[in-house]
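>>> Starting from these lines, generate the structure:
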Amino acid sequence: MRKSVLIKMVGVLSLVVSMVVGCSTPNETTGNSGEEKIRVTTTIAQIKDVVENVGGDLVAVDSLMGPGVDPHLYNASQGDIQKLSNADIILYNGLHLEGKMGEIFEKMAKDKPTVAVGESVPKEMLLSDEQNPKYHDPHIWFDIDLWIYTVETIEEELSKLSPDHKSTFKENADAYIEQLKVMKEYAEEQIELIPSDARVLVTAHDAFRYFGNAYGLEVRGLQGLSTDSEYGLKDVQDLVKLLVDKKIKAVFIETSISDRSIQAIVEGAASKGHTVTIGGELFSDAMGDEGTEEGTYLGMYKHNIDTIVSALK
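You can find the predicted model right below:
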């Protein structure tokens, strides 16, 4: 089984890389047939990646938030407003991820489809914010089963805008979902390499609860679901105690957040006589640079799995 999944993973990632490097079109607004593309503006790159996989040559996609950008604190620029205005459809995560853009989405929704793809996930499958139970955890892309709902929603929305290409969108979506399922198999297999008592994932903010639920890891973030939340000395002390008591050897920084808070935990553990290393950098709210493997959803996901497993096993 392990060899089979690894072979599948090689095939999936080879396809991803070839799409990143080789996917070119005559221009930004027309496809190979010369017909006008659907203009899509997304907030986060994870959604852009889905649109590109489902829409292929029939879409032209802009993402407002690039590598290293924190969507919780993001304020739209004038250029962003222009991109939103020019779009045929706007796709955002919702669930309060883009916390400072709610009013903009309300205004745009009066003129064009403006869809919170994350809100297509059934409510009973969403995790509540422990600090504010009336809100849900927005980081749904870390559970592949939940992320598939967004793929299906995007397929439906593109089909509404271009009914003549409905079968193409469906075929593309089905193929992409199969790739996602292969990635889930790979993740399950790799996490098994971590000793059960070492399956503790400590990061700067609480973005990985869906990931933890999916693969059986205890997840602790110094800050809450949003990087807008505050943390104090007691939060640091509690995490240090957890690391010392469970003899956890690594914690992780995030590409979109300062590593200062995690350094405080490392230093706190050292003061207790326990050595904790920085296990690596994870992609949480943002993906990698465009044109790289980590700039795709599948590549980002595999990077996180491999980094976590390498540091904790």
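>>> Going by C-alpha atoms from here, please, whenever you check contacts or count neighbours.
Noted.
>>> contacting residues for the residue nearest the centre of the chain?
Note on the chain: the residue nearest the mean C-alpha position is W141, at 4.4 Å, using C-alpha atoms, centre = their mean. Shown in contact with W141 (C-alpha atoms under 8 Å, 6 or more residues apart in numbering): 46, 147.
>>> Looks to me like it is in a helix.
Yes: using DSSP: H, G, I helix; E, B strand; the rest coil, the assignment for W141 is a helix.
>>> Which residue ranges of the stretch 1-150 of the chain form helices?
2-22, 45-55, 78-86, 102-108, 144-161 (DSSP state H, counting those that start in this stretch).
>>> Quick one: list the elements packing against the first one.
Looking back up the chat, that one is helix 2-22. On a contact count with 3 or more C-alpha pairs under 8 Å, 6 or more residues apart in numbering; DSSP states H and E, helix 2-22 meets helix 166-191, helix 297-312.
>>> Residues contacting that helix, please?
With C-alpha under 8 Å, 6+ apart as the criterion, helix 2-22 contacts 179, 182-183, 185-186, 189, 291-293, 296, 298-299.
>>> Just put those residues in CSV and tack on neighbour count and distance to N93.
Converted to CSV, the contacts of helix 2-22 look like this (neighbours: other C-alpha atoms under 10 Å; distance: C-alpha to C-alpha, whole Å):
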residue, neighbour count, distance to N93
Q179, 19, 21
V182, 19, 24
M183, 24, 21
E185, 16, 25
Y186, 20, 25
E189, 16, 29
G291, 13, 22
T292, 15, 23
E293, 23, 22
T296, 25, 17
L298, 22, 18
G299, 20, 20
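>>> can I get these in CSV with distance to G22?
Converted to CSV, the contacts of helix 2-22 look like this (distance: C-alpha to C-alpha, whole Å):
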residue, distance to G22
Q179, 19
V182, 23
M183, 22
E185, 27
Y186, 25
E189, 30
G291, 10
T292, 12
E293, 13
T296, 14
L298, 17
G299, 16
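>>> Among these, pick out the one closest to I278, please.
G299 (21.1 Å; C-alpha to C-alpha).
>>> I figured the closest one hits D289, correct?
No: counting by C-alpha atoms under 8 Å, G299 does not reach D289; the two are 11.0 Å apart.
>>> What's the separation between E103 and D245?
45 Å (C-alpha to C-alpha, to the nearest Å).
>>> likewise L58?
Remark: distance between L58 and D245 (C-alpha to C-alpha) = 54 Å.
>>> The two: which has the busier surroundings?
L58 (25 against 10; other C-alpha atoms under 10 Å).
>>> check contacts around the nearest residue in space to the more buried one that is not next to it in sequence.
Leaving aside its sequence neighbours, L58 sits nearest to K37 (C-alpha to C-alpha, 6 or more residues apart in numbering; 5.0 Å). Contact partners of K37, counting by C-alpha under 8 Å, 6+ apart, are 28-31, 57-60.
>>> want to put them side by side, so please do this one too:
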Amino acid sequence: MTSRQPASRRRAVTAVATGAVLAVGVLALASCASPGASGAAGERGPSIVATTTQVGDFTRELVGDTAEVTQLLAPAQSAHSFDPSAAQLLALADADALVINGAGLEGWLDDAVSASGFDGVLIDASTGIELYGSDDHDHDHDHGDDADAAEDDHAASSDDDAHDDDHAASDDHSGHDHGDGNPHIWTDPELAEHMVHTIAHGLETVPGIDAGAVTANEDGYLGKLEALDDWIEENVDTVPVAQRLLVTNHDAFTYFIDAYDLTFVGSVIPSFDDNAEPSAAEIDDLVAKIRATGVQAVFSEASISPKAAATIASEADVTVYSGDDALYGDSLGVAGSPGETYLGSQIHNASLILESWGVTPSPLPAMLQG
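Below is the predicted model:
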């Protein structure tokens, strides 16, 4: 049987809490520097570290050239199996802030923080986002309400008392909440807007940060994310709901599927974790679902071996999207690839999914071109 999402769009969103910033350590990395970063941190403003490729991209968009941004994870590298090197752990001493995806994605984080003994600002981008798998709540795809909430939170973040409260929280060195749901929140552009707002609010509390630049960059980038969301929705809406079928490499696209009212037929790896392996029975079951539902394609992911996806597609006699046509799931792509940035990865993913349904996407909005 087909595994369907609810007919109404569900949004895993709650208001972004002003307590999104918890100070639990200072972290710096000697490797994976952001493009163009050079010289001592003092010459470039504060030193900011991001764990994953997605939050690294968000953070670079927000600080521009006013701070140095480094990230732990390399492009096409999975966060699920990451293990910091000894050299990276030794480098966890000089940065002013650490930006994480949160939601339990970085299971290795607490050990890294403990081993490094850092004491700076931790910004958890998942704060205020309700995870699938933890509770069963209905959420609506309502840009207006979410935009208003973000504006209210942003206004509060500029208040001196709010900043004092955030700094007061930096005395709390307790561990952060990993959550127990699906951590792939960035796959929904609207949730990405919440992540960006949370990161921006946190960065504004970092000593030495150019808060004015962060605010201006946030406003511009949120406009692009909203344009992306609108563009995807407009194109998906040209496809009858019953034909919006998707099979992916692993269960990383729940929030994207829910945002645009798709039917998730199944995944090659039936898990949030891309390191899991499907059993023979699970493969047979997915092939049967593909045949029964009329799915036309199986999507591999750029950071995962396409072999299992190709095998299932072959057995079901459907197209496999792999190689340059794989989706960007757990990680953004390498420099020069369509998925080098978050915006590029989402445009790439949506375009290929639409193509698999026989739809030629409409031209991108002007602010997303180039």
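>>> Tabulate the helices of the stretch 1-150 of structure 1 (CSV), appending distance to T275 of structure 1.
Compiled in CSV, these are given as follows (distance: least, C-alpha to C-alpha, whole Å):
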stretch, distance to T275 of structure 1
helix 2-22, 33
helix 45-55, 35
helix 78-86, 44
helix 102-108, 43
helix 144-161, 33
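>>> Among the ones you listed, show me which one is buried the most.
Neighbour counts (mean count of other C-alpha atoms under 10 Å) averaged over each of the helices of the stretch 1-150 of structure 1 peak at helix 45-55, with a mean of 23.
>>> Tell me roughly how far that one lies from structure 2 on average.
Compared with structure 2 after fitting, helix 45-55 of structure 1 deviates on average by 0.9 Å (mean C-alpha distance after the TM-score superposition for structure 1).
>>> In structure 2, what stretch matches that helix?
Using TM-score structural alignment, helix 45-55 of structure 1 corresponds to residues 53-63 of structure 2.
>>> Other residues contacting that stretch?
34, 49-50, 69-71, 73-75, 99-101, 125, 186, 196, 199-200, 210, 213-215, 217-218, 221, 331-332, 341-342.
>>> one step back: map the residue nearest to the centre of structure 1 onto structure 2.
Using TM-score structural alignment, W141 of structure 1 pairs with W186 in structure 2.
>>> Can you classify P278 of structure 2 by secondary structure?
Reduced to three states by three-state DSSP, P278 of structure 2 is coil.
>>> who's in contact with the aligned residue in structure 1 for G104 of structure 2?
Aligned counterpart of G104 of structure 2 in structure 1: H96 (TM-score structural alignment). Shown in contact with H96 of structure 1 (C-alpha under 8 Å, 6+ apart): 135-136, 138.
>>> Let me know the distance separating the closest residue to A173 of structure 1 other than its chain neighbours from L225 of structure 1.
Closest residue in space to A173 of structure 1, ignoring its immediate chain neighbours: V54 at 5.0 Å, by C-alpha to C-alpha, 6+ apart. V54 of structure 1 sits 29 Å away from L225 of structure 1, going by C-alpha to C-alpha.
>>> repeat for C23 of structure 1
Distance from C23 of structure 1 to L225 of structure 1, counting by C-alpha to C-alpha: 35 Å.
>>> Could you check which of those two is surrounded by more residues?
L225 (25 against 11).
>>> The more buried one is in what secondary structure piece?
Here L225 of structure 1, judged by DSSP states H and E, is contained in no helix and no strand.
>>> Mind telling me what it corresponds to in structure 2?
When structure 2 is aligned by TM-score structural alignment, L225 of structure 1 is paired with F272.
>>> I'd say that match and D251 touch.
Yes: with contact defined as C-alpha under 8 Å, F272 of structure 2 counts as touching D251 (5.0 Å).
>>> sorry, back to before: closest to L233 of structure 1 among the contacts of helix 2-22 of structure 1?
Closest to L233 of structure 1, out of all of the contacts of helix 2-22 of structure 1 and judged by C-alpha to C-alpha, is G299, at 35.5 Å.
>>> And that closest one, what's its match in structure 2?
With the correspondence set by TM-score structural alignment, G299 of structure 1 lines up against G344 in structure 2.
>>> measure the nearest residue in space to that match that is not next to it in sequence to Y321 of structure 2 for me?
Using C-alpha to C-alpha, 6+ apart and skipping the chain neighbours, the partner closest in space to G344 of structure 2 is P338 (5.5 Å). In this view, P338 of structure 2 and Y321 of structure 2 are 15 Å apart by C-alpha to C-alpha.
>>> Same check on S126 of structure 2?
S126 of structure 2 sits 30 Å away from Y321 of structure 2, going by C-alpha to C-alpha.
>>> Please say which of the two ends up with more neighbours.
More neighbours surround S126 than the other of S126 of structure 2 and Y321, with 29 against 22 (other C-alpha under 10 Å).
>>> What about the closest residue in space to that one that isn't next to it in sequence, how many residues nearby?
Nearest-residue entry for S126 of structure 2: G102, 5.3 Å, with adjacent residues in sequence omitted and distances by C-alpha to C-alpha, 6+ apart. Around G102 of structure 2 there are 23 other residues, counting by other C-alpha under 10 Å.
>>> I'd say G102 of structure 2 and E130 touch.
No: the pair G102 of structure 2 and E130 does not pass the contact test of C-alpha under 8 Å, sitting 11.8 Å apart.
>>> okay, and the common contacts of those two?
By C-alpha under 8 Å, 6+ apart, no residue touches both G102 of structure 2 and E130.
>>> Residue in structure 1 paired with G120 of structure 2?
Aligned partner of G120 of structure 2 by TM-score structural alignment: K112.
>>> how far away is that match from V244 of structure 1?
53 Å.
>>> more crowded one of the two?
Set K112 of structure 1 next to V244 and count neighbours by other C-alpha under 10 Å: V244 wins out with 18 against 14.
>>> Trace that one over to structure 2, please.
With TM-score structural alignment as the criterion, V244 of structure 1 matches R291.
>>> excluding its backbone neighbours, what's nearest its match?
A316 (6.3 Å).
>>> residues contacting the one you found?
Listed by C-alpha under 8 Å, 6+ apart, the contact set of A316 of structure 2 reads 287-288, 290-291.
>>> From those residues, pick the one nearest D152 of structure 2.
I290 (44.7 Å).
>>> Just the terminal-to-terminal distance for stretch 153-168 of structure 1.
Stretch 153-168 of structure 1: ends 15 Å apart by C-alpha to C-alpha.
>>> Would you mind finding the match for G268 of structure 1 in structure 2?
So G268 of structure 1 corresponds to E315, using TM-score structural alignment.
>>> Tell me, how many residues neighbour the alignment partner in structure 2 of E192 of structure 1?
Superposed on structure 2 with TM-score structural alignment, E192 of structure 1 falls opposite D237. D237 of structure 2 has 13 neighbours, counted by other C-alpha under 10 Å.
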